[in-house]
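K.L.:
Need coordinates for the following:
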Amino acid sequence: MAVIVWFRRDLRVHDHAALYHAVETGEEILPVFVLDVRQEKDGQSGRKSQALFSALRSLQGNLADLGARLVIKRGEPAEVLAELAKHFGADKLFFNREYAPKAISRDEQVAAELQRNGIFTQTFKDMVLHEEGELLNKQGKPYVVFTPYKRAWLTLPKDKPFPMPKKLRAATGLESYPSDLIPALGGQGSAKEQVREEELYGERAARRRLGQFLDTQLAGYKLQRDLPAVDGTSRLSFALRTGTLSIRTVYHSVLERMHQMSGPQSEAAETFVSELIWRDFYQQVLFHFPHTVEQAFLADYEQVEWDDNEELFRKWCTGQTGYPMVDAGMRQLNQTGWIHNRVRMITASFLVKDLLIDWRKGMNYFAEQLIDHDEAANCGGWQWCASTGTDAQPYFRIFNPVSQGEKFDPDGTYVKQYVPELAHVPAKYVHKPWTMPELLQKESACMIGLDYPPPCVDHAISRLIAIERFSQAKKLGNK
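P.N.:
Got it, this is the predicted structure:
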C-alpha cells in the first residue's frame, strides 16, 4: 500500500508534517502536486506564477534527491487524487491544513470523494503555530483584538520542527507514471534561468535567507524594519506563503537566537515574533469570519460611502499620485511583485483615506501583483488600514504620506530608487516636491506637472472627508 502526500502551500522536504507522518507509517510514498490551470495564465499574475513554479521545481529536485518523483497533474484535486489512489493502490491521503474559505471547501470535497472510495484521509497542522481552535477567550469565542490574542498565544507550547526523512520509499511504478511538466519561465525559460529562479524562490534559497536574517538583520529588526531603503526585514514572506520554509523552523530558529541576546537585541527578536503572531491571528480571523474576504469585519463600515473614481485608482495603481512615498511603493510592487511592509500600510491608507476608494479594490490589486500573496494576511492588513477590520481606529489610523516618508525615508533613498524623476531633488523636498521653488525644479530636472505629477488630492482635505464618512457610516449602523 502507499500513502499519497498532497503538496500545496508546503513546497519543501524539511520540517513537513504530512510527509513526516506518511514516512512514519512505513508504507510507500506517492508525492503529488495538483496544478491549477489558472496558475498558468499570463498577465498581471505571471510573475507570481513563475515564482511558484520555481519553488515547485525546487521541491521536485529535493524529492528526487530523497528517492521519490513528484507527480504533477492538472485538473480538479478530488478527481486527480482519486485516480492516482486507484492506479497506485494507495489507501491513505495525507496533507496539511489550510484555512481560507475556498481552500476549506476544496479540501472537504477531496476528503469526501476519497473516503467514498475507501481511502483514509488525514490532515495535519503545518501552516501556523496555533490553529483557530487552540486559542479561544473565556467565553469560548475567537479573539478579535490582537493584544489579548498575543498574550494567550505566548503562553502556549509550540510544536517542534519535524525531522527531514533521510530516504523515501517511492510508490511502485512511480518512475514510469506520466506526469505533467512544470511550465517553463515565460514559456521558454532556459535551464540556466530556471536554476537561477530556484536559487531565488526554492527551499534552499528560503533556508539560506533565514540564516542570513538571523545573522545580520534580526538584532536590528525593531529599529530597521520600518526603513524601506534598508534591508531590515526578514524577506521570508514568499517562503512562508509557499511553504518552502516552515513557520516552526522560523520560530524556533529565532527563539534559539533570542536566548543568546539581551537588551535591545532581545527586544528586536520579540518584535519579529510578534509579526509571526500577527500571521497566526489573521489566519484564525479568516477561518472564523470567512465573510471578511468580501465584507467589512465591522458591519457598520459596510455603510461607508466610497468614491468610484477610476482615474484616481489608475494613478494609484501606476504610481502617479504625486505623493512620492505612495508612488515608490506602487512602482516597487509593479516591478518586483513585493512591497515593503511599512509602505504597504502607507499605500493602502492612501487609497482608502485619501482617495476614498473601496479597500476591496486595493486588496484585489495586491492579490494580483504580490508574489507573497496570502489571503488572510492581505485581507487582514487591508481591513486594518481601512479601519473596517478587527481593532478598527478610523479617526487615528490615517497615514500622512508626506510625514511617513520624512520619518521612514528621510533622505529619499527609497523614493529615488523607484521614482527616478526625483533623483536630483534635495532631501528637503523629496517627499513634497510640489513645494519646490520653480527655479529649484528646473535645477533638479523635475518640473511639477511635466516631469512628475502634482498631488492628485489634498491630504488635509481628504482626511477630514474620510473622518466624516466613517462617522456617518457608524451613525447609520447604530440606527
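K.L.:
Every contact and neighbour count from this point should use C-alpha atoms.
P.N.:
OK.
K.L.:
how many neighbours does Asp307 have?
P.N.:
By other CA atoms under 10 Å, 13 other residues sit near Asp307.
K.L.:
Is it part of a helix or strand, or is it coil?
P.N.:
Under the three-state scheme (DSSP: H, G, I helix; E, B strand; the rest coil), the conformation of Asp307 reads as coil.
K.L.:
go on, Leu93?
P.N.:
Of the three states, Leu93 takes strand according to three-state DSSP.
K.L.:
Can you report how many residues neighbour it?
P.N.:
A count of neighbours around Leu93, defined by other CA under 10 Å, yields 25.
K.L.:
so it makes contact with Ala18?
P.N.:
No. Taking CA atoms under 8 Å as the contact criterion, Leu93 and Ala18 are not neighbours in contact, 9.3 Å apart.
K.L.:
Please identify every residue contacting each of these two.
P.N.:
Residues touching both Leu93 and Ala18 comprise Val5, with contact defined as CA atoms under 8 Å, 6 or more residues apart in numbering.
K.L.:
and the nearest residue to Cys456 once chain neighbours are set aside, how far is that from Gln393?
P.N.:
Leaving aside its chain neighbours, Cys456 sits nearest to Thr321 (5.4 Å; criterion: CA to CA, 6 or more residues apart in numbering). From Thr321 over to Gln393 the distance is 25 Å, taken as CA to CA, to the nearest Å.
K.L.:
These two: who's more crowded?
P.N.:
When Thr321 is set against Gln393 and neighbours are counted by other CA under 10 Å, the residue ahead is Thr321, at 24 against 14.
K.L.:
I have a second one here; can you model it like the first so I can compare?
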Amino acid sequence: MKEKINIMWFRRDLRIADNHAFFRSLSSKYSVLPIFIFDSQILNDLDDDDARLGFILGEVNKLKKEFEENNSTFWIYHGKPLNAFKRLLVEFDIDTIYANRDYEPYALERDQRIAEFLAEEKVKLETLKDQLIFDQNDILKKDGKPYTVFTPYSRRWLEKFQNLKLENYPSKELLVNLFKSPPLKTYHLRDLGFRPGNYPIPKNKISRTIIEEYEEKRDFPGIDATSRLGIHLRFGAISIRKLTKQASKYSSIFLNELIWRNFYMDILWHFPHVEKESFKKEYDRIPWINSEKDFQKWCDGNTGYPLVDAGMRQLNQTGFMHNRVRMVTASFLCKHLLIDWRWGEAYFAEKLLDYELASNNGGWQWAAGSGCDAAPYFRIFNPTLQAQKFDPEFKYIKKWIPEFGTDKYPKPIVEHKFARERAIKTYKIALER
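P.N.:
Predicted coordinates:
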C-alpha cells in the first residue's frame, strides 16, 4: 500500500523561512515531500549559459542540503510538470499539493492544466499568496474594477497595508514533518544541458543603510546604492514580507518601489494581453522603423550616447542595469530610434538577472508611452542631459566605456532634436488616426 503524503511544489519561492505554502503543507496532517521541477518548456527558451539557471540550481541545492539534514530529500525533476505529477502519483498516494501562486500567463495556464488533471485523480492543488503583499482582487476601486493608474493604487495599497498584520510563516520550525527519505540525485547544470553563466550574483542581504539612503542616492548610477535584491525577489529566495517590513520602517521611497512591483503584477493579472500587446491598444498602430542595424548598435552599447551605451554594456557584462539608466535606454530605443518596445523588452528579458515579466513589461510600456500609467508620448528623455544630471563626473560612463572621450568612441547615431521631433510627429499621426 502506498504511503499517503502531501507535496510542497517549490517554484518562485526558493527559501525555507517565512514560506506561506510550505508552512501550510507542514502544518497539515500528512508528511510533506518537497519537489522542484525544471520545466523543460521554460528551459528550452534559455541560452545554454543563462546565469539565472545557475542561481536557481544553487538555491535548489541549498534547500536539498537542508532537507537532507532533516532526514528528508528534495525530489527534483527535469521535464514537463504534468509528467512529473503522473510519475509521483504512481509512487505515492497524494492528498494535497501545495504551491505559492504565480501570476504570469504561462504559469496560470500550466497550473490550470495540472489542477484539472489532479482533480480527475482526486488530488487537490492548493495555491497561496506569497510573493506579493496584495494579489488578485485585494486592491480594487470602489466600483470593483482594477486600478490602472499608479498613484491612486498606491494610496489604496498603503491604506490597506496600515491595517494589515503581516504574518510570518515559521516553516523552518516544522521541518520535522518532512517525508522521511534517503538522499536523491543532485542535479548539475550539465544534466540540464547548460553550462554556468559568468555573471556575479549579488548577495541575499537586506541592507538597512541602503534602504535608509535609497531616496538620496538611488538616481546616481555611479554610486553603488541599490539593493540588488531583484533576482532574490524574482525567485523567492527572500521574503517579500520581511523586505516590506524593513522598507516601511526606514524608507517610504523604497517601499514605493515595492508597491510599483505589486502594481505591475496586478496589471498583468487583470490585463494579460499586455504580455504581447500595448495596454493602450491604439499604440499598436505606431509605424516603428525597426532598423536591425540601429537595434544592434543599441544592444552593443555603440549608439554614441554615453549614458545609453554605459547602461547597455553594464547589462551585457553583468546582467544588471541601474534603474535610472533602464528608463533612459528604453526611452532612447522607442523614441529616438523608433524601434518597437517589444524588441527591447525581449532583449532585457534575455539579459537581466532580475528579469520579471510584469515589471519588465510595465517599465517598457511606460517608456514607450503605451502602458497603463505611462508618461505622455511627447515627454522624451534627453540622454545627454540625463548624463549631466545623474553622472556629472562621468564615473559610471567611464567605468563601462573605456574609450569615452577618445576618437574610438562613436558619434551619435541620431541627432537628439531631430529624433525627438520625428518621434512626436510619428506618435501624433498614429494616435490621431
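K.L.:
check contacts around the residue nearest to Cys456 of structure 1.
P.N.:
Applying CA under 8 Å, 6+ apart to Thr321 of structure 1 gives the contacts Leu312, Lys315, Asp327, Pro453, Pro454, Pro455, Cys456.
K.L.:
Tell me the counterpart of it in structure 2.
P.N.:
When structure 2 is aligned by TM-score structural alignment, the residue opposite Thr321 of structure 1 is Thr303.
K.L.:
for the stretch 201-350 of structure 1, what spans make up the helices?
P.N.:
Taking DSSP state H, counting those that start in this stretch as the criterion, the stretch 201-350 of structure 1 carries its helices at 203-212, 221-224, 237-242, 247-258, 263-288, 310-318, 324-336, 341-349.
K.L.:
For stretch 414-422 of structure 2, buried residues please.
P.N.:
For stretch 414-422 of structure 2, the neighbour count (16 or more other CA atoms under 10 Å) marks His416, Ala419, Arg420, Arg422 as buried.
K.L.:
How about stretch 333-347 of structure 2?
P.N.:
Along stretch 333-347 of structure 2, the positions that meet the burial threshold by neighbour count (16+ other CA under 10 Å) are Leu333, Cys334, Lys335, His336, Leu337, Leu338, Ile339, Asp340, Trp341, Arg342, Gly344, Glu345.
K.L.:
Give me the aligned partner of Gly337 of structure 1 over in structure 2.
P.N.:
Here Gly337 of structure 1 is matched to Gly319 in structure 2, going by TM-score structural alignment.
K.L.:
Give the full set of residues in contact with its match.
P.N.:
Contact analysis of Gly319 of structure 2 by CA under 8 Å, 6+ apart lists Tyr199, Lys351, Leu352, Leu353, Asp354.
K.L.:
and those as CSV, adding distance to Lys141 of structure 2 and secondary structure?
P.N.:
Below are these laid out as CSV (distance: CA to CA, whole Å; DSSP: H, G, I helix; E, B strand; the rest coil):
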residue, distance to Lys141 of structure 2, secondary structure
Tyr199, 42, coil
Lys351, 36, helix
Leu352, 33, coil
Leu353, 34, coil
Asp354, 30, coil
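K.L.:
Quick check: the two most widely separated of those residues?
P.N.:
Pairwise distances across these peak at 11.9 Å for Tyr199 and Asp354 (criterion: CA to CA).
K.L.:
Could you check how far Arg234 of structure 2 is from Ile56 of structure 2?
P.N.:
Separation of Arg234 of structure 2 from Ile56 of structure 2 (CA to CA) stands at 10 Å.
K.L.:
And stretch 384-401 of structure 2, what's buried?
P.N.:
Buried residues in stretch 384-401 of structure 2, defined by neighbour count with 16+ other CA under 10 Å: Gln386, Ala387, Phe390, Asp391, Phe394, Tyr396, Ile397, Lys398, Trp400, Ile401.
K.L.:
Not counting residues beside it along the chain, what's closest to the counterpart of the second one in structure 1?
P.N.:
With the correspondence set by TM-score structural alignment, Ala387 of structure 2 lines up against Gly405 in structure 1. Here the nearest residue to Gly405 of structure 1 in space, its sequence neighbours aside, is Met325; by CA to CA, 6+ apart that works out to 5.7 Å.
K.L.:
so who does the one you found touch?
P.N.:
Contacts for Met325 of structure 1 were tallied using CA under 8 Å, 6+ apart; they are Val343, Ile346, Thr347, Pro401, Val402, Gln404, Gly405, Val415, His431.
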